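Got a predicted structure plus its sequence, pasted below:
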Amino acid sequence: MQETPMLFPMSSVEFWKQIKTIMEEVVEQKLNASIKKELPHSHLPEKALLKATEVCQIFQVSKPTLYEWMRQDKLKSFKIRSRRYFCRADIEAMINHPPVVNH
């Protein structure tokens, strides 16, 4: 293949390396931006398991309210020794699809 002359102060190999690097950076920025849009609950801690106090802060409710949700099966939890934990995925699901309030 015949090399096309270019009016840049660099070799064509170097030019294409720079283009590739720029494209990779742009794609990475776009991917990161789309991931942030898909995770609207970025205020949630990154841990897989959350403590009751953390869940109370997320929903801005008291512990008695949280325990009432658990009693009503609106939110699942489990105990490890004397502590109660909640799965981050369950919290995100509750945020995305809040339970129906019966009056």
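That came through fine.

make it CA atoms for all contacts and neighbour counts henceforth
Noted.

Quick one: list the elements packing against the helix or strand harbouring residue 54.
Per DSSP states H and E: residue 54 is located in helix 52-59. Identification of packing neighbours for helix 52-59 by 3 or more CA pairs under 8 Å, 6 or more residues apart in numbering; DSSP states H and E yields helix 63-71, strand 83-87.

which parts of it are buried?
52, 55 (16 or more other CA atoms under 10 Å).

how long is stretch 82-97 end to end?
The straight-line separation of the ends of stretch 82-97 (CA to CA, to the nearest Å) is 29 Å.

Okay, buried residues for it please.
Within stretch 82-97, the residues that count as buried by 16+ other CA under 10 Å are 85, 86, 87, 88, 90, 91.

try this one side by side with the last:
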Amino acid sequence: MTEFPMMVPMTQTEFWDKMQRVVEKVVEAKLTTATASTPTLIPEKALLKASEVCTIFQISKPTLYEWLKQNKIASFKIQSRRYFARTDIEAIIRQNHKKFKQ
């Protein structure tokens, strides 16, 4: 790294170290605030109804049933009602989150 004259009473390395610490503190504070203020959209129960899954993914019921046809999401029926396992929904969210981060 080439040295440039600076108008602050520290070396360039000290300046960049301080800048890095400041940025890390700000990012950590934002992440803490974001996780603390973001409510969980997934209800705390093992089985979810189609309407609840639609709310979680912010999709319509026809889209949900299209996902079922395409095997993008799994469900099962109990009598005439269709249910979705909470663990399956969380796995889909984690899987897509990992794809999005890459």
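Received, thanks. Since the structure is predicted, the reported quantities are computational estimates derived from the model, not experimental observations.

What are the boundaries of the helices in the first structure?
For the first structure, applying DSSP state H gives helices covering 12-38, 52-59, 63-71, 88-96.

Format those as JSON lines; extra columns: distance to residue 45 of the first structure.
Output for the helices of the first structure, formatted as JSON lines (distance: least, CA to CA, whole Å):
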{"stretch": "helix 12-38", "distance to residue 45 of the first structure": "14"}
{"stretch": "helix 52-59", "distance to residue 45 of the first structure": "8"}
{"stretch": "helix 63-71", "distance to residue 45 of the first structure": "18"}
{"stretch": "helix 88-96", "distance to residue 45 of the first structure": "8"}
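
out of the ones you listed, nearest to residue 77 of the first structure?
Among the helices of the first structure, the nearest to residue 77 of the first structure by CA to CA is helix 63-71 (7.2 Å).

what stretch of the second structure does that closest one fall on?
Mapping helix 63-71 of the first structure onto the second structure (TM-score structural alignment) gives residues 61-69.

once aligned to the first structure, how far is the matching stretch on average?
Between stretch 61-69 of the second structure and the aligned residues of the first structure, the post-superposition mean distance stands at 0.5 Å (mean CA distance after the TM-score superposition for the first structure).

Distance from the chain centre to that stretch, please.
With CA atoms, centre = their mean, to the nearest Å as the basis, stretch 61-69 of the second structure stands 22 Å off its chain's centre.

How about stretch 48-66 of the first structure?
The answer for stretch 48-66 of the first structure is 19 Å, by CA atoms, centre = their mean.
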